[in-house]
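Asks: model this:
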Amino acid sequence: MEKQFIPLSVPNLKGNELAYVTEAVKTEWVSTAGPYIADFEKAAADYVHVPAACACQSGTAGLHLALKVLGIQPGEEVLVPTLTFVAAVNPVHYIGADPVFMDCDDTLTLDPKKLKRFCEEECEFDGNILKNKTSCRKVTALVVVHVFGNLADMEEIMSLAGTYHLKVIEDATEALGSCYREGAYEGRYAGTIGDIGVFSFNGNKIITTGGGGMVVSQNPELTERCRFLSTQAKKDTVYFVHEEIGYNYRMTNLQAALGLAQLEQLEEFIRIKKENYELYQKEGIKLLPFRSDIRSNYWFYSYLTDNRDGLIRYLEQHQIQSRPVWKLIHTLKPYAESRAYQIEKALWYYDRIVNIPCSSNLEGESVKRVAERIHSFLKEQT
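Replies: Coordinates of the predicted model:
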């Protein structure tokens, strides 16, 4: 008889979550107004060392707001990774722009060498505007996704963005707490280097609000603009004056109460996830490494195998949840006609990655059980 089911990634709600949410309910501040929203925004901004933050309904909503406030226009092109969750790319279509898909490097994040090659060889630059020679469209922005808690090479990417006048949106939805330990961005957190950064608090993220997101920037005018658009662009709150199109993207006070309690425990969650990552290694499970020049949040653990689907089925039979990496976005039906530039390494990783249990409440015995089952699977294959 198998032991208890081991999920892939679930919330850890053992702090002040119940107390704060109960307080929000008792005071009847449960919707998109209430003190916990401002408290959560300030706490998040303080944690990542930015002047302001805007809490919203999801990371996807945050990315949509980011593209809007940065002025990306319909018909322009935005460079995006193919190895990521589709929510990182869909907002490009929301605003009527077109994605151009880029490959990853061995960190699973955007490959800066291919980014440079694309800009140099596939585009024309007149000193102000970068234009795709094939489509004749302006290339105006870049979405960088920090995958599984790893960090992209922001030093090289920001240099290229500066050269070609590209706006940079950091999708840090998986990387809250990851930061550089050396280099030009030493001490800087994921999401705080580009023009705008976005975090997610979905149920499987390192901290959760059930569903929710946060927009951050070193430029407080951008976050204030996001806040304005997220509350239906209400110019006059008494007479309901709206002079432009806004969105119902504001986080609720109930969500923020939960998020504030979660944020109080973030460093402990990172400690546990690092400890479990290292325990897997001690048990003989070699996982994809994180960059040596960063402090990762260790959000997801990636195991490589030549029998991805077989391992996933085997673990499922033994009450262990795992999953493959996302289907590459340039292969999805809605993006079949979009340009994909020299996608090679992402294809290799797509065929081999299996994400294994990594919750912050995962106990050592469960880690050992997962490791034992992986070893058993490998023995059966030989």
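
Asks: okay, CA-based contacts and neighbour counts for the rest of this
Replies: Fine.

Asks: ranges for the strands of the stretch 51-200 of the chain?
Replies: Along the stretch 51-200 of the chain, counting by DSSP state E, counting those that start in this stretch, strands occupy 52-56, 77-81, 98-102, 123-125, 130-132, 138-145, 167-171, 179-180, 196-200.

Asks: And the third one, what's buried?
Replies: Translated: strand 98-102. Neighbour-count burial for strand 98-102 flags 98, 99, 100, 101, 102 (criterion: 16 or more other Cα atoms under 10 Å).

Asks: ok, the fourth one - contacts?
Replies: It stands for residue 101. Counting by Cα atoms under 8 Å, 6 or more residues apart in numbering, residue 101 touches 79, 80, 81, 82, 330, 338, 339, 340, 341.

Asks: Turn the buried residues of strand 98-102 into JSON lines, columns for distance to residue 48.
Replies: As requested, the buried residues of strand 98-102 are arranged in JSON lines below (distance: Cα to Cα, whole Å):
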{"residue": "98", "distance to residue 48": "31"}
{"residue": "99", "distance to residue 48": "29"}
{"residue": "100", "distance to residue 48": "30"}
{"residue": "101", "distance to residue 48": "29"}
{"residue": "102", "distance to residue 48": "28"}
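
Asks: Show me which pair in these is furthest apart.
Replies: The distance between the two most remote of those (Cα to Cα) is 13.0 Å, for 98 and 102.

Asks: just to revisit the earlier point, take the strands of the stretch 51-200 of the chain and lay them out in TSV including distance to residue 112.
Replies: Listed next are the strands of the stretch 51-200 of the chain as TSV, based on distance: least, Cα to Cα, whole Å:
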stretch	distance to residue 112
strand 52-56	28
strand 77-81	11
strand 98-102	9
strand 123-125	15
strand 130-132	17
strand 138-145	10
strand 167-171	13
strand 179-180	17
strand 196-200	18
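
Asks: Looks like residue 299 contacts residue 178 (just checking).
Replies: No: applying Cα atoms under 8 Å as the test, residue 299 and residue 178 come out as separate, 9.4 Å apart.

Asks: Overlap in contacts, the two.
Replies: When contacts are counted by Cα under 8 Å, 6+ apart, residue 299 and residue 178 are jointly contacted by residue 149.

Asks: structure for this one too, so we can compare:
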Amino acid sequence: MFESLVSFVREQYKSNEFIPLHAPIFSANERDYVMDTIDSTFVSSVGAYVDRFEREMAAYVGSQRAVATVNGTAALHMALKLVGVLPGDLVITQPLTFVATCNAIAYCGAEPVFIDVDRTTLGLSPKALEQWLDEYAYIDADGACRTLADNKNVRACVPMHTFGHPADLDGLVDVCVRWNIALVEDAAESLGSLYRGRHTGTFGSVGVLSFNGNKIITTGGGGMILTDEVVGARAKHLTTTAKIPHPYEYVHDEIGYNYRLPNINAALGCAQLEALESFISAKRALAARYADYFNNSDLYFVREPEACKSNYWLNAVICQDRAQRDELLKTTNESGVMTRPIWALMNRLPFHHGARAGELPNAHWLEERVVNIPSSVIPDLCQ
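Replies: This next block holds a predicted model:
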């Protein structure tokens, strides 16, 4: 049934070899910049490329401050600490996400609360969020959001911009402001995506990006914290082992984290960032081709939400049911064209058994049906 899709994908990539889901692409300056760090001997956590990468990323996304980290999970862990998440607190997030979102919550000793997603965005639903808060939470005399049942502090909310498609940020910001909950955006997948003309990751108190090898640009591994100047300075201090500057003494004023991005990785990131706009152009062109292909199909191609510009990091289709999903996965993968199902819901994982959750009809529906299809940048489509 899906042999024609295999042929279509092979036509786009002009290849009869194995086609991965998402592979990195290197353009002009990656080798030169990386070799420059080697020649300078500053390949580790101190170097000019780290400063440059942070500065240029902040300018690109429109954030006051950007702080580079060793990976996106470390960035999210630090983001939660920066907004005050403490052991025993509750952090609201979506069940339809990559496991790193919830791992960062666990690193803080906090508990996740799983709230349903919207089918149109695949991201956290403001309506479902408000419904859960109305039923299970209240605002105490000090203005803190707490649970009615056990007086737990609902400290933060972490939506994830799924596959690069922005969540409903207007709605989420509104609910979080009214309930005095810190909004932390997991924008790991959405570098280059815009919500009403503004970059994802810049709407909450803190946002995070990822530069893993499968992201739209890569540093090999790496992440970034996006925030304001004051919080950014705090982030930089904590992620660099909380070391007080001194010409030669080792002075640390609190427990810190060695979450620094090495200079050699930042060099790769600087070169990749130079090509980001051409990558986005190519990925949007590929998405347009997919949209045309699936236009008369019984598979629904996931398009960018209204008033958004998505980077289309991973293209996705929604199948009619699980049986069709399984047939699609089997046919394509056996034919050497990599496809993947969406993640298993986080509340299904054994270590989240019994976690608090609202009703999750959309998340369950999507889990049964969503498949990612090859999304690597095609060089011929770069502009």
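
Asks: Need the TM-score between these chains.
Replies: Here the superposed chains carry a TM-score of 0.91, computed using TM-score structural alignment, normalised by the length of the first structure; 357 aligned residues with a Cα RMSD of 1.4 Å.

Asks: picking that back up, filter the contacts of residue 101 of the first structure down to just the buried residues.
Replies: Among the contacts of residue 101 of the first structure, those scoring as buried are 79, 80, 81, 82, 330, 339, 340, 341 (criterion: 16+ other Cα under 10 Å).

Asks: The first one touches residue 138, doesn't it?
Replies: No: with contacts counted by Cα under 8 Å, residue 79 of the first structure stays clear of residue 138, the gap being 11.0 Å.

Asks: hmm, back to that, in CSV, list the contacts of residue 101 of the first structure along with distance to residue 221 of the first structure.
Replies: As requested, the contacts of residue 101 of the first structure are exported to CSV (distance: Cα to Cα, whole Å):
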residue, distance to residue 221 of the first structure
79, 24
80, 25
81, 27
82, 31
330, 34
338, 33
339, 33
340, 34
341, 34
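
Asks: ok, those residues in the second structure, which still hold?
Replies: For those, the aligned pairs still in contact in the second structure (both residues aligned by TM-score structural alignment, their matches' Cα atoms under 8 Å) are 79, 80, 81, 82, 330, 338, 339, 340, 341.

Asks: follow-up on the earlier one: tell me the one of the buried ones among the contacts of residue 101 of the first structure nearest residue 372 of the first structure?
Replies: Nearest to residue 372 of the first structure among these is residue 82, at 32.8 Å by Cα to Cα.

Asks: what does that closest one align to in the second structure?
Replies: For residue 82 of the first structure, the aligned residue in the second structure is residue 95 (criterion: TM-score structural alignment).

Asks: contacting residues for that match?
Replies: 114, 115, 116, 345, 346, 347, 363.

Asks: Please identify the residue in the first structure that aligns with residue 76 of the second structure.
Replies: For residue 76 of the second structure, the aligned residue in the first structure is residue 63 (criterion: TM-score structural alignment).

Asks: Distance check, its match against residue 237 of the first structure.
Replies: According to Cα to Cα, to the nearest Å, residue 63 of the first structure stands 25 Å off from residue 237 of the first structure.

Asks: So between these two, which is more surrounded?
Replies: Set residue 63 of the first structure next to residue 237 and count neighbours by other Cα atoms under 10 Å: residue 63 wins out with 28 against 9.

Asks: For the counterpart of residue 239 of the second structure in the first structure, give me its contacts.
Replies: Using TM-score structural alignment, the partner of residue 239 of the second structure in the first structure is residue 230. By Cα under 8 Å, 6+ apart, the residues touching residue 230 of the first structure are 56, 65, 246, 247, 248, 249, 250.

Asks: part of a strand, is residue 288 of the second structure?
Replies: No: counting by DSSP: H, G, I helix; E, B strand; the rest coil, residue 288 of the second structure is not part of a strand but helix.

Asks: In TSV, list the buried ones among the contacts of residue 101 of the first structure along with distance to residue 361 of the first structure.
Replies: As requested, those are exported to TSV (distance: Cα to Cα, whole Å):
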residue	distance to residue 361 of the first structure
79	36
80	33
81	31
82	31
330	35
339	41
340	39
341	40
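
Asks: picking up where we left off before, would you agree the match of residue 76 of the second structure is in contact with residue 172?
Replies: No: applying Cα under 8 Å, one finds residue 63 of the first structure not in contact with residue 172, separated by 10.1 Å.

Asks: what touches both of these two?
Replies: residue 198.

Asks: Would you state the helices of the stretch 201-350 of the second structure in chain order?
Replies: Under the criterion DSSP state H, counting those that start in this stretch, the stretch 201-350 of the second structure carries helices at the ranges 229-239, 263-274, 276-293, 322-334.

Asks: out of the ones you listed, nearest to residue 221 of the second structure?
Replies: When the helices of the stretch 201-350 of the second structure are compared by Cα to Cα, helix 263-274 sits nearest residue 221 of the second structure, at 7.4 Å.

Asks: Could you tell me where the closest one falls in the first structure?
Replies: Using TM-score structural alignment, helix 263-274 of the second structure pairs with 253-264 in the first structure.

Asks: Next, name the residue at the spatial heart of the first structure.
Replies: Centroid-nearest residue in the first structure, with Cα atoms, centre = their mean: residue 173, separated by 2.4 Å.

Asks: Could you measure from the aligned partner of that residue in the second structure over to residue 341 of the second structure?
Replies: Counting by TM-score structural alignment, residue 173 of the first structure corresponds to residue 188 in the second structure. Using Cα to Cα, residue 188 of the second structure is found at 19 Å from residue 341 of the second structure.

Asks: and the contacts of residue 230 of the first structure, which two are the farthest apart?
Replies: Of all pairs drawn from the contacts of residue 230 of the first structure, the greatest distance, 12.9 Å, lies between 56 and 246 (Cα to Cα).

Asks: distance of residue 198 of the first structure from residue 87 of the first structure?
Replies: If you go by Cα to Cα, the gap between residue 198 of the first structure and residue 87 of the first structure works out to 12 Å.

Asks: quick one, which of these two is more surrounded?
Replies: Neighbour tally, residue 198 of the first structure and residue 87, criterion other Cα under 10 Å: the higher count belongs to residue 198, 34 against 16.

Asks: Quick check, the more buried one in contact with residue 171.
Replies: Yes: with contacts counted by Cα under 8 Å, residue 198 of the first structure reaches residue 171, the gap being 5.3 Å.

Asks: Which neighbours do those two have in common?
Replies: Common neighbours of residue 198 of the first structure and residue 171, counting by Cα under 8 Å, 6+ apart, are 63, 191.
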